[in-house]
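Q: sequence plus predicted model, see below.
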Amino acid sequence: MSAPLPVAAPLRDPFTETLELTGARCALSCGLTAAGDWALAFPAPGRLKVQAVLQGVVWLVIEGVERPVRLGAGDIAVIAGDRRYILASDPAVPPVDVQPLIRARTGTFVHAGDEGQDTVTIGGHIDLNAAGRDLLLSAFPPLMHVGAATAEAPAACWLMDQTLREIQSGAPGAAFAAERLAQLLLVQVLRVFLTGADAGAYPAGWLRALADERIAPALRLMHGDPAHAWTLTELARAAAMSRTTFAQRFKETAGVPPLAYLRAWRIRLAQHALWQEDTSVSAIAASLGYRSESAFSNAFKRTTGLAPRRYREAVRAD
């Protein structure tokens, strides 16, 4: 009997891996019911904000965005963390501050306008760890609109609705289920970012780089074996481009040159290992392709401002 053929280990998925390193978590905050004429002003959330419309029509006005955006049932909006915004029945309605309504609520929902529920929305946010904020926040445009006709929108709206039901139910395991459902919601929303026709117009960063099919093979190589001393020639060959064309395209999409991206990715992996694992600094250095612990420590401190051991102490003390 012949021995089975060896099965090659799959290359690591850069999208999954980066989500894990950023500590990205999506959590629902509250819902909104409304009727008649109404408008609510929201402060800049300081993190990515998610709004889904389950029923009715909502107008979204975002600070710095020229035109209001109409959101219908099944639409989802992801709003950048540094932008104030307004939800309204009509952009012309003067807004009131939402904070007093949130503080006074007795349940999961706040209500605006007249009696009734012509409009129902659910709001949530995406939390990130310190190492991940610059990756996600810098990669997002002021607004990402996931239309109801998008392939991922029905699943995303169902996930938001189901998450809200879990929160309201108080059933055994509800908190655990709600957190997992919210994680799936985050994946659905980011997939729209990666596959949307507007991906090329988004800010340069890791998400836009993942959305670029031409440079994706090079990203998979770097993520699959970050310790390897990849050369520009090897990466360009994987992307089926000349060195010059590849380097230019990579910088346009990722925001940094290919080898700078690799160096930064190694540091992010090191940050995660120092935070989550008890592996020695020398072992981390070797696993990431550094020739010595001192070379790794110098590179790490240049990026983070702290030596590896001091960084480990600081993040574990938080």
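A: The structure has been received and is ready for your questions. Residues are numbered from 1 along each chain as shown.

Q: only C-alpha atoms for contact and neighbour calcs from this point on.
A: OK.

Q: so which elements touch the helix ranked longest in the chain?
A: Identified as the longest helix of the chain according to DSSP state H is helix 174-195. Packing partners of helix 174-195 (3 or more Cα pairs under 8 Å, 6 or more residues apart in numbering; DSSP states H and E): strand 25-35, strand 143-146, helix 153-169, helix 206-211.

Q: take this one as well and set it beside the first:
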Amino acid sequence: MGAGWTGGAPLALGVGDVLFMPRGADHYLVDSLDSAVTEMARPGEPREVAGAGVRTALLCGAYELGRRRSHPLLDELPEFIHLPARLGRHPALRGAVDLLAAEIAEPRPGSDAAVPALLEMLLLFILRAWFEERTHDRPTGWAGAFADPAVAAALRAVHEEPARAWTVPDLSDIAGVSRATLARRFTMTVGEPPLAYVTRWRMLTAARLLRDTDAALGAIARKVGYTSEFAFAKAFKREYGMAPGQYRRTDDQPPLIAV
């Protein structure tokens, strides 16, 4: 089977392959790379295309992300991530694909709960597999951050405790390297200094809490490290261009991220 898109080289897809499109890029599917495109269709209900070729089943899904502010890790992803099915490679991803396909092909009691959970796991395993692929050759960007034990340790600490009053010495102690070394390696891989990322992560966390919970602004401020609601609101507006309360009231129509 082949997949293609305007301005890009076609990809040959095999049984068990995963193709992830982080920004829902326009594309087409054909039964082989030398076949002409004869029918265009938009995502929707399951459908069957008749023909004389080999019967092929495609498992498709989509994820939604708010468009106002995304994590830099997602901004770094290419338009298409192709993960071929290879024996012994990425067993967790293979297992998630097989489980999801089984639940959809033969729904059973509990499938309604199993499928959304498996879709969330699938996204995690896709991203993990892609970063593992990138770490084989001089990893840069976020692949380099995850491959660097010191930077990865600092990131885990910030993610686990966004409310902590982090300093570079605190993070360098956790990372087990000097302050200068951590600052240099962190900035080189993540793309910004450690404390700038602390602020970014706090604001991303606050935005999620504003969107997904009805927690009071003061409680959210404390969860992301601000003792003053005023200071939190000022920092949030600097990042998002609007006050936290306005952000919560504004409808956010997220774009589809197709997989």
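A: Thanks, I have it. From a predicted model like this one, the values you see are computed outputs, not experimental measurements.

Q: quick check: which element contains the most centrally placed residue in structure 1?
A: The centroid of structure 1 falls nearest to residue 136 when counting by Cα atoms, centre = their mean (4.9 Å). Assigned by DSSP states H and E, residue 136 of structure 1 belongs to helix 133-139.

Q: can you show me the helices along structure 1?
A: Going by DSSP H, structure 1 shows helices at 14-22, 99-104, 133-139, 153-169, 174-195, 206-211, 216-224, 232-238, 243-254, 258-276, 281-287, 293-304, 308-317.

Q: need the winner for burial among those.
A: helix 206-211 (a mean of 23; mean count of other Cα atoms under 10 Å).

Q: gap between it and the chain center?
A: 11 Å (Cα atoms, centre = their mean, to the nearest Å).

Q: quick one on the thing from earlier: residue 121 of structure 1 is nearest to which of the helices and strands packed on helix 174-195 of structure 1?
A: Residue 121 of structure 1 sits nearest to strand 25-35 of all these, at 5.1 Å, using Cα to Cα.

Q: how about residues contacting that closest one?
A: Residues from elsewhere that reach strand 25-35 of structure 1 (Cα atoms under 8 Å, 6 or more residues apart in numbering): 108-128, 160, 163-164, 179, 182-183, 185-186.

Q: of these, buried ones?
A: Buried by 16 or more other Cα atoms under 10 Å: 109-113, 117, 119-128, 160, 163-164, 179, 182-183, 185-186, out of the contacts of strand 25-35 of structure 1.

Q: returning to what we had before: on average, how far is the longest helix of structure 1 from the matching bit in structure 2?
A: Superposing on structure 2 and averaging over aligned pairs (mean Cα distance after the TM-score superposition for structure 1), helix 174-195 of structure 1 comes out at 2.4 Å.

Q: next, the angle helix 153-169 makes with that helix.
A: Compare the direction of helix 174-195 of structure 1 with that of helix 153-169 by axes from the mean of the first three to the mean of the last three Cα atoms, to 10 degrees and you get 160 degrees.

Q: chain center to helix 174-195 of structure 1, what's the gap?
A: With Cα atoms, centre = their mean, you get 10 Å for helix 174-195 of structure 1.
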